[in-house]
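**Student:** Quick one, structure for this:
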Amino acid sequence: MSRAWPTRLDFSKSRKVLTIDFDDGQTAELPYQLLRIESPSAEVQGHSPAQKKTVTGKENVGVTAANPVGRYAVQIVFDDGHDSGLFTWDYLRELAGLD
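**Tutor:** Modelled structure (predicted):
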């Protein structure tokens, strides 16, 4: 299967949702809260599944910036200061239940 690439990322401040359109015709809508609590950072995921932390209290978290990382990912900066996770396109598709 060929990798699907994003054609559009739309960060909705009012809805607190990231909408991603992929070149295979699929669309993902990911709430900021989900992105924050499932951040791929070591701070959240740990270095093994047993080390994964449960993050709470992020119902109203916002996004202040999104920085491209090469052609494979985006670094999302949250308004609580968290910015260490690199969200690959594959990981975003996984969070959205695509594929």
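**Student:** alpha carbons only for contacts and neighbour counts from here, please
**Tutor:** Noted.
**Student:** who are the neighbours in contact with residue 53?
**Tutor:** Contacts for residue 53 (Cα atoms under 8 Å, 6 or more residues apart in numbering) come out as 43, 44, 45, 46.
**Student:** And this one, please, so the two structures can be compared:
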Amino acid sequence: MIPINVVVHQQSKVLELTYDNGNTYRLPFELLRVVSPSAEVQGHGPGQETLQTGKREVLIANIEPVGHYALKPSFSDGHDSGLYTWDYLHFLCENHEQIWKEHLEKLAAAGVDRDTPMNVGGHSCGSH
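**Tutor:** From the prediction side, this is the model:
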């Protein structure tokens, strides 16, 4: 499903998508950033995901269409490699509460919270 209207709300930090069935969804920038479909976030296979933290204040600096199939947001932290297909965005709209809950559970399991700074420069492997 392709939304008929997409609005970036910088003040409330949400991306608003309206569909032709009348449904409107508001996806927080933080959610969009932490579930970015990019390889940087998702890795290159199962178990390769990089848990995203410290993204509560992230903004969408710019958003542009990619062909007729996706949106490419540029986030204020410099992340801009995620292509959000219309299908993926609709999936997030329909399931955002569950996806957010799972993200918070992953954070808790890792012993970090939403505001923990990311390790800059790669993965922490615990071998210092």
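**Student:** Return the subset of the contacts of residue 53 of the first structure lying in helices.
**Tutor:** Under the assignment DSSP state H, the contacts of residue 53 of the first structure contribute 43, 44, 45 to helices.
**Student:** Kindly supply the PyMOL command isolating those of the residues you listed that are buried.
**Tutor:** Selection of the buried residues among those in PyMOL, burial being defined by 16 or more other Cα atoms under 10 Å:
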select buried, resi 44+45
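**Student:** will you turn the ones in helices among the contacts of residue 53 of the first structure into JSON lines that also has distance to residue 84 of the first structure?
**Tutor:** JSON lines is the format used below for these (distance: Cα to Cα, whole Å):
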{"residue": "43", "distance to residue 84 of the first structure": "8"}
{"residue": "44", "distance to residue 84 of the first structure": "10"}
{"residue": "45", "distance to residue 84 of the first structure": "11"}
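**Student:** Sort out which one of the contacts of residue 53 of the first structure lies nearest residue 36 of the first structure for me.
**Tutor:** Set against residue 36 of the first structure, the nearest of these by Cα to Cα is residue 44 (8.9 Å).
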